[in-house]
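*Asks:* have a look at this prediction, sequence included:
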Amino acid sequence: MTAEFFAPVASPQHPRTRFADRHVGPSPDDHARMLAAIGYSGVEALIDDAVPAAIRTTRPLDLPPALSESAALARLRELASRNTVLTSMIGLGYYGTITPGVILRNVLENPGWYTAYTPYQPEISQGRLEALLNFQTMVGDLTGLPVANASMLDEGTAAAEAMALAHRASKRKEPGAFLVDADALPQTIEVIRTRAVPLGIDVVTADLSDGLPDGDFFGVLLQYPGASGAVRDLAPVTAQAHERGALVVVAADLLALTLLRPPGEYGADIAVGSAQRFGVPYGFGGPHAGYLAVRDGLQRQLPGRLVGVSVDADGATAYRLALQTREQHIRREKATSNICTAQVLLAVMAAMYAVYHGPEGLAAIAQRVHRRAVELASGLRAGGVEVVHEAFFDTVLARVPGRADEVVAAALERGINLRRVDADHVGIACDETTAPEHVAAVLEAFGAAPAPAGDPADRIPGELRRESPYLTHPVFHEHRSETAMLRYLRRLQDKDIALDRSMIPLGSCTMKLNAATEMEPITWPEFANIHPFAPLDQAAGYLELIAELEERLAEITGYAKVSVQPNAGSQGELAGLLAIRGYHASRGEGHRTVCLIPSSAHGTNAASAVMAGMRVVVVKCDADGDIDLDDLHAKIDKHRAELAAIMVTYPSTHGVFEETITEVCAAVHEAGGQVYVDGANLNALVGLARPGEFGSDVSHLNLHKTFCIPHGGGGPGVGPIGVREHLVPFLPSHPLRPEAGPGEGRGAGPVSAAPWGSAGILPISWTYIAMMGPDGLRAATEGAIIAANYVAKRLAPHYPILYTGRNGLVAHECIADLRKITKETGITAEDVAKRLIDYGFHAPTLAFPVAGTLMIEPTESEDLAELDRFCDAMIQIRREIQRVADGVYDRADNPLKNAPHTAECLITEDWKHPYSREEAAYPLPSLRENKYWPPVRRIDQAYGDRNLVCACPPPEAFED
């Protein structure tokens, strides 16, 4: 068939020839019907009534015209062609790896995995929760520590969180400093420094090869193996640290731990690192799953997310996020870290890599990697080159006095990137992709002969070799054939609800279309296989794409400059607050540390402010959900001399465009503070308003919300920050790449281990903006506002809509208030959330920002049929609630209290409920055609916290 056969045809029956028309779900006729239901004849009238004139931009988006999908891919091919993919043997925490095709195809490229949301609703998340439990088990086994979390953003972030954990856990009256091994990864050291400054922690680096220096330390970080490749016995330093009351953190390579004695056996308290080399490509620095594991006694201080094992209503084993009281929506300013620090999709890939290979396969890969490094070292020695370290795993450090540049250049001529450590030393890292010809080429570059024949001895001392078993659970042994692996992945996927199955109406989370064309480039070798520290002329296409994306985001938001380094919204928040902190310090006003945060704000805001060394002062909201101006002015007056900033979410988390936002900004500026506008709800502003124009100084932008990077089950995300001109010098910087920051000697330091953060997924947002164009971006915003108001209008007769702006309109989301219903009937918002599962829907955001409510965000990409299907479900559920109120259903035994219903509970012979099985399973006729069957019933959250199990349970646990 010819290409023309597949080309869209412009006709009344098929008018959607532009990408924007396919991204926005409803057709123009559908929008007309929706507008009529809201009470408007056109979109302009609705926007004029919904969006305050004071914030509206006076100029259209100055962006290139929209590209077609084929033209966008052609442009990306052009950019990709400017990247040069060589063999990188640089190391520094990033290694070549081979992604098994079954994982590439069925996880990374599968919308059933990449469009899923964070598993806060565990009953419809059992597949990805099991995959994350596999990840935790893998990390715990390999590190020799009993509890691991469900991933961190990267190794640098994990190390910084470990420092903060050690600081909190220290029982010393005077905690002292945090001591870092000089042989730690340089980017890790600098991320630690960035995070330490606002917390008032001193960071000391020292050569720990001969023991601890003098001084008081609450924690010690060791790299294992070191950045130089050295493998050292950790026992002496660990013992010394414990004798002096310090906790020991080991940054360990997971692949090396298949051969090396694990940190837990040395007595380490915490282990951190990256799972990148378990099947996740370089991606020019990310996204990659970091990890963090702790000894017993520290698990309740573990940052991030922790998957645990519980039971459901029938007593069956079920998974859920454990210890959720740590979540920032609850703890807010008392939070010790930001929970939005996970890389779920990449953790799933790494875990499945371990499932695919099993312990024997991983050990074989590690042995092969070590063998290549040993052959390399043997050849260098035979050629008269000094090899610095006797014991190593995969990285060889060669001493070549005055010849480092010459050797690196010679290797480059042979298509290989080596690491220039200094003028006298070159580092060579072997990995899963290293072949004999690479070893031979490197030896030629050094002027050495091919490796001598024979079988050179291993370079891991016997006393440091691992003897303990790992990955003993059956899951790491049962899926050796590709058929078995394929079916295992499919079985897990089928347990979950992702965007490929139905609408996910989560308020403030913007779960919208992640188009296949946007996703396609991320697996191209020219984007996937570039090392983050490769020479920049090998990444010319990447740099051009990043520059274009930063410029376009700046144009969209009205800021002077954007940095894409923050690799999550949480890191964007932190980076923005660090910029404000640096600005005040540069003016001699370092005493400004008070951060005002409205009570309606995202809980992550308060957590980020604390991490940035600020003191949170909460500002009240009025009965309409807006910032209480009297309380704001009172708080400003009270803290005027020490006011650093206010963090405002706009539109507000209550789902309205607050009329007073410009007054709020002006009041804070008049007092000498800065304005931080949280960009989580930017989907209601693009093309209509620019935060940088209506009074904001800095915002983070969630590319995984407004700009279409998928949520991936809870990561990856990207949270770049945009700043006005006066804050540009305080953007994130990077020690190994000055080009990634605001210039030499400037910047707040790195907030991510990689210079441009999760660069590997930036093509997604670039492609979205390129294909939408200025008109399409505005149309998406308008569509989101139409959809939210349509849903609010349809639901209002059945559920009170808690907050509305002027003219009774909402922004991009609405809040259904169930508090009165709960008081009258006993049916809670959680009951409605669980009953929606029986209707095939993921619940809206539960109990945030107001307890007893559901926050609904339909987004622009859901078509009218799906919006109506959701509204029909909510309306039918309201009828069920009425049956409870009328006494038709028992108040304790009804379809809502017992939801969700599994197939197993419905086919039991012992059905004793006063409602029928049909009412439970098929409350709407349409469900007979397309029914999602939840794998478990409602999960007992308290049981899981009382009985904390965070690794794969033994098979006996699944017996009846």
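*Replies:* Alright, I've got the coordinates.
*Asks:* going forward, measure contacts and count neighbours with C-alpha atoms only.
*Replies:* Noted.
*Asks:* measure V618 to P844 for me?
*Replies:* 26 Å (C-alpha to C-alpha, to the nearest Å).
*Asks:* same check on E390?
*Replies:* 58 Å.
*Asks:* the two - which one has more neighbours?
*Replies:* Shown here are E390 and P844; by other C-alpha atoms under 10 Å, P844 has more neighbours (27 against 15).
*Asks:* ok now do the closest residue to the more buried one other than its chain neighbours, which residues does it touch?
*Replies:* Of all residues not flanking P844 in the chain, L506 sits nearest, at 4.3 Å (C-alpha to C-alpha, 6 or more residues apart in numbering). Counting by C-alpha atoms under 8 Å, 6 or more residues apart in numbering, L506 touches A843, P844, T845, M855, I856, E857, P858.
*Asks:* so is the fourth one in a helix, a strand, or just coil?
*Replies:* Secondary structure assignment for M855 (DSSP: H, G, I helix; E, B strand; the rest coil): strand.
*Asks:* could you report the neighbour count for the nearest residue to it once chain neighbours are set aside?
*Replies:* Residue nearest to M855 in three dimensions, not counting chain neighbours: I815, with 4.3 Å by C-alpha to C-alpha, 6+ apart. Using other C-alpha under 10 Å, I815 has 29 neighbouring residues.
*Asks:* now do L376
*Replies:* L376 has 29 neighbouring residues, counting by other C-alpha under 10 Å.
*Asks:* which residues touch the closest residue to it other than its chain neighbours?
*Replies:* In this structure, L376 finds its nearest non-sequential neighbour in V439, 5.9 Å apart by C-alpha to C-alpha, 6+ apart. Applying C-alpha under 8 Å, 6+ apart, one finds that V439 lies in contact with R372, E375, L376.
*Asks:* mind checking which helix or strand the first one is in?
*Replies:* Read that as R372. helix 344-382 (DSSP states H and E).
*Asks:* try this one next to it:
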Amino acid sequence: MTQTDFSDRHIGPSADDQSRMLAEIGFADLAALVGASVPAAIRSDADLDLPAALSEPAALRRLRELAAANTVKSSLIGLGYYGTITPGVILRNVLENPGWYTAYTPYQPEISQGRLEALLNFQTVVSDLTGVPTANASMLDEGTAAAEGMALALRATKRKEAGSFVIDADTFPQTVEVIKGRATPLGIDVVVADLSDGLPEGDIFGVLLQYPGMSGEVWDLKPVIEAAHARGAKVVVAADLLALTLLTPPGELGADIVVGSAQRFGVPFGFGGPHAGYMAVREELQRQLPGRLVGVSVDNEGRRAYRLALQTREQHIRREKATSNICTAQVLLAVMASMYAVYHGPDGLKAIAERVHRLTSAFARSIGDQEVEGFEVLNSAYFDTLTIALPGSAEAVVKHAADAGFNIRLVGPQIVAVSFDETVTQDDLQVLLEAFEQRAFRRAVVVSEPSDAIPAGLRRESAYLTHPVFHEHRSETSMLRYLRRLQDKDIALDRSMIPLGSCTMKLNSTTEMEPITWPEFANIHPFAPIEQAAGYVELIGELEGWLAEITGYARVSVQPNAGSQGELAGLLAVKGYHDSRGEGHRNVCLIPSSAHGTNAASAVMAGMKVVVVKCDDNGNVDLTDLHAKIDKHAADLSVIMVTYPSTHGVYEETIVDICASVHAAGGQVYVDGANLNALVGLARPGRFGADVSHLNLHKTFCIPHGGGGPGVGPVAVGEHLAPFLPNHPLRPEAGPETGVGPISAAPWGSAGILPIPWAYIAMMGPDGLTRATEVAILSANYLARRLSPHFPILYTGRNGLVAHECIADLRKITKDTGVTAEDVAKRLIDYGFHAPTLSFPVAGTLMIEPTESEDLAELDRFADAMIAIKAEIDRVASGEWDRDDNPLHNAPHTAETLLSADWKHPYSREEAAYPVASLREGKYWPPVGRIDGVYGDRNLVCSCPPPEAFED
């Protein structure tokens, strides 16, 4: 093997392994397998036109060149993005640690207790600082959180006629535009007004206030909140968490919903993301709260245990009745932010905030010195941001500051704004002052005493972060051990394969991951002058071009920061296209019953009417029903959303005909790119009939899942839809002038992690990408063949083959023995595995996706575990083991349970703990037993329980 063979490092099965696997399923080579499984009608007629594969060293050299083209300055621009210092112990042991970044969404809570505790800490931080009792486990960013806040306010007021949503004029511009983009398809009227003098006239269902405001102004929101409540409206406050260590929390001022970003809690700029947004709500709104909520339940031995609460709200289940289309959250970044709070504690956070405020006050006093006329601080009260009137050209001052190493914000011809953060020093103030005044002889004021820039009535008096976890880990040694203790509770990709169907949990290589923490990528503000981000612009341009080539579309936008956001962007592009042709009445979205639940939720958010198309007994779209629905809705047909290969893991033979039929009726075709892992190099959706797709870079293109995010969900479109891609109010370069507005708060979404898919594509090259797809198909069919004598495979395509995943059907087993798919999922934990996808898309089944990066030994280890579990089921079926007291029903088994003195089960401790001999070499011990989901949903506890709760 040479250094050029990255694809051989990424693809698990060796050439010899592949030969053995092919022989098992009866094919001579990969070409024969692909020819037998992938319909000829969709096959590409040309190889991928991509650069030849780079070696790992060459890819890093090229990324170094791109990084060097960026210019890192101290960005004091603000607008929701601030310089921050990531503690080294968190940088190395969370962000750079595969034990954290390769974990999956904690749908199997027994093997997710570490990340669930970290997320509970995050919820506690948000709840405590905002003064609102119930917080979720992260949102995508501040702008989209505010848009979700608007939607929640509308639901909560239960109005037949929406009325208006009013936004204070001192709100971040990207937030305003994201909200407008969400409001338009729902028919909501958005009013932007200066609310310092009160609310405008008219029927209002909701109000959004920024706290502190974009200008930096801190003012008493209580009168406006009370006036809104008097008119039956809900109030959303977008708040800065660091400021809330000093300011009266919004909950105490009467806010119903509080949103924002946790970015400045140790998460770098990353040219706009990824960052953890947040949302907190009053108790009466908690069951309508979008996103994920970590709560406290108990396991089968009565131990306290964490789980995702209210999972039935998830869009996979609720579909068009979902409260949101959120799928990916920002778990990895929420974990970082929560650990920043754990490490610093309440006193440390307050000290950081006080220091930032003192430096801001020092600059305000310095620049307002009457020795130099014409400089005036326009804020009457502030935390960290000053708006300053100048005696001369603001553009000149911005340039002088940039020459001195600082980016500041241009507000008007003679007005600038400066936002200070924890990275700023007293020496920086001196340099910045000289840049403003263009003279070097006057010293900046030093402020050591408390500032009076926060009104006495708005100074925080209530306590926060009182739970012991925020007081116990001051030393790095203690913090290091806490992180390790949580990590050891979980199963992530560094421990075993994660065979989740539809989720493509594959290798996230170290070389791909390494560049994201380089300062030249991590420390660029999203609104820094574009010439300072030249390397980013080039990288993004190359990546978008490569993704367009891979998918066969004309244009790609990487702005959507999750698959759900990509879906919405694609549907809004379709809506914009129809509107431009005078066919705005087209609003029907056809969705097969097998589709991802986010599809229906996204369609509703885009203002469309969902019409479900049946699937036949083989899991394919029922063409008879499809044509009937097309005929019925032809005049109003907007789009069909089809997942391909299907959610059932099958290449449907009729996809080209489906596309043609919808086009003939004037509709567009949306192919959900969740399963693109089975198409890359073999077929291009943009060439076989689709008009638009979103792509999951956190699936097919190796961005790690991070326990439930970050994700990136670019939208790819045909030439006719390109004018309707997302754009951005602060970045004309980020999208077409005719675009639909921003989908995410940042111009290029989660740009900070785009070096990962860039590196993956660059190092795999066209041949490696194609071979990865072929091996993904091979691995899925190998597992299907090994498992089929023991568990029926529910759906297959041509020649009895599957695509990149297969569904094991346990429904008859359950009927005959009482052993459920959930029992098998939990028993797999005892074997050291994360379970496959449970009961989706079909209840009572397990959807299995091995990916191309698992080697044959691991595939066989998983197959052997499943076959051994089937043998255990047979012992239940024969009556040897009791239906209600057997290793499957009682799984998973904790060490504490196995060591108890009163073991009374009809199977041995050894059978429970070591069902196969290999487990004695490296056993994963689950920290808790089977968790009671019903108890957790009925007894919501969504912030750190008090210490007394853990007493016996």
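*Replies:* Received the coordinates, thanks. Nothing here was measured: the structure is a model prediction, and the numbers come from that model.
*Asks:* quick TM-score on the pair, please.
*Replies:* The TM-score (TM-score structural alignment, normalised by the length of the second structure) is 0.99; 945 aligned residues with a C-alpha RMSD of 0.9 Å.
*Asks:* confirm that the residue nearest to L376 of the first structure sits in a helix.
*Replies:* Yes - if the criterion is three-state DSSP, then V439 of the first structure is within a helix.
*Asks:* quick check: which element contains the corresponding residue of the second structure for D30 of the first structure?
*Replies:* D30 of the first structure maps onto D17 in the second structure when the alignment is built from TM-score structural alignment. Secondary structure from DSSP H and E places D17 of the second structure in helix 15-25.
*Asks:* do the same with R59 of the first structure
*Replies:* Here R59 of the first structure, judged by DSSP H and E, is contained in no helix and no strand.
*Asks:* which one in the second structure is aligned with it?
*Replies:* Match for R59 of the first structure (TM-score structural alignment): A46.
*Asks:* now do the strands in the stretch 351-500 of the first structure.
*Replies:* Assigned by DSSP state E, counting those that start in this stretch, the strands in the stretch 351-500 of the first structure fall at 386-387, 395-399, 416-422, 425-429.
*Asks:* reformat those strands as a markdown table; add distance to L129 of the first structure and mean neighbour count.
*Replies:* What follows is these, written out as a markdown table (distance: least, C-alpha to C-alpha, whole Å; neighbours: other C-alpha atoms under 10 Å):
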| stretch | distance to L129 of the first structure | mean neighbour count |
| --- | --- | --- |
| strand 386-387 | 45 | 18 |
| strand 395-399 | 35 | 24 |
| strand 416-422 | 38 | 20 |
| strand 425-429 | 34 | 25 |
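*Asks:* could you export the ones you listed as TSV, including distance to G558 of the first structure?
*Replies:* Shown next, in TSV, are the strands of the stretch 351-500 of the first structure (distance: least, C-alpha to C-alpha, whole Å):
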stretch	distance to G558 of the first structure
strand 386-387	54
strand 395-399	46
strand 416-422	39
strand 425-429	44
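*Asks:* to D631 of the first structure, which of those strands lies closest?
*Replies:* strand 416-422 (56.0 Å; C-alpha to C-alpha).
*Asks:* pull up the aligned stretch in the second structure for that closest one.
*Replies:* With TM-score structural alignment as the criterion, strand 416-422 of the first structure aligns to 406-412.
*Asks:* residue in the second structure matching the residue nearest to L376 of the first structure?
*Replies:* By TM-score structural alignment, V439 of the first structure lines up with L429.
*Asks:* how much space separates that match from I491 of the second structure?
*Replies:* According to C-alpha to C-alpha, L429 of the second structure stands 47 Å off from I491 of the second structure.
*Asks:* just to revisit the earlier point, give the aligned equivalent of the residue nearest to P844 of the first structure in the second structure.
*Replies:* Alignment note: L506 of the first structure maps to L500 in the second structure; criterion TM-score structural alignment.
*Asks:* show the end-to-end separation of stretch 653-670 of the second structure, please.
*Replies:* 17 Å.
*Asks:* so who does the residue nearest in space to the middle of the first structure touch?
*Replies:* Centroid-nearest residue in the first structure, with C-alpha atoms, centre = their mean: G715, separated by 3.1 Å. Applying C-alpha under 8 Å, 6+ apart, we find G715 of the first structure in contact with T118, T341, A342, Q343, V344, L345, L346.
*Asks:* okay, now A28 of the second structure: neighbour count?
*Replies:* 12.
*Asks:* and it, helix, strand or coil?
*Replies:* Quick answer, by three-state DSSP: A28 of the second structure is coil.
*Asks:* show me where the stretch 1-150 of the first structure has helices.
*Replies:* 3-6, 19-23, 28-38, 43-50, 69-81, 101-103, 111-114, 126-143 (DSSP state H, counting those that start in this stretch).
*Asks:* actually the stretch 101-250 of the second structure, sorry about that
*Replies:* 113-130, 142-157, 173-183, 222-230, 250-253.
*Asks:* with respect to K923 of the second structure, which of those helices lies nearest?
*Replies:* helix 113-130 (17.0 Å).
*Asks:* quick one: that closest one to the first structure mean distance?
*Replies:* Taken over the aligned residues, the distance from helix 113-130 of the second structure to the first structure averages 0.2 Å (mean C-alpha distance after the TM-score superposition for the first structure).
*Asks:* residue range for that helix in the first structure?
*Replies:* Using TM-score structural alignment, the partner range for helix 113-130 of the second structure is residues 126-143.
*Asks:* corresponding residue for D631 of the second structure in the first structure?
*Replies:* Checking TM-score structural alignment: D631 of the second structure goes with D637.
*Asks:* quick revisit: how near is the residue nearest to L376 of the first structure to S378 of the first structure?
*Replies:* Distance, V439 of the first structure to S378 of the first structure, using C-alpha to C-alpha: 11 Å.
*Asks:* cool, H901 of the first structure as well?
*Replies:* Plainly put, H901 of the first structure is 64 Å away from S378 of the first structure if you go by C-alpha to C-alpha.
*Asks:* between these two, which has more neighbouring residues?
*Replies:* The neighbour count for H901 of the first structure versus S378, taken as other C-alpha under 10 Å, is higher for H901 (23 against 20).
*Asks:* test my guess that that one contacts E918.
*Replies:* No - here H901 of the first structure lies out of contact with E918, judged by C-alpha atoms under 8 Å, at a distance of 10.9 Å.
*Asks:* tell me how far the counterpart of G200 of the first structure in the second structure lies from A147 of the second structure.
*Replies:* Counting by TM-score structural alignment, G200 of the first structure corresponds to G187 in the second structure. G187 of the second structure sits 14 Å away from A147 of the second structure, going by C-alpha to C-alpha.
*Asks:* what about those two, which has more around it?
*Replies:* Between G187 of the second structure and A147, counted using other C-alpha under 10 Å, the more crowded position is A147 (23 against 13).
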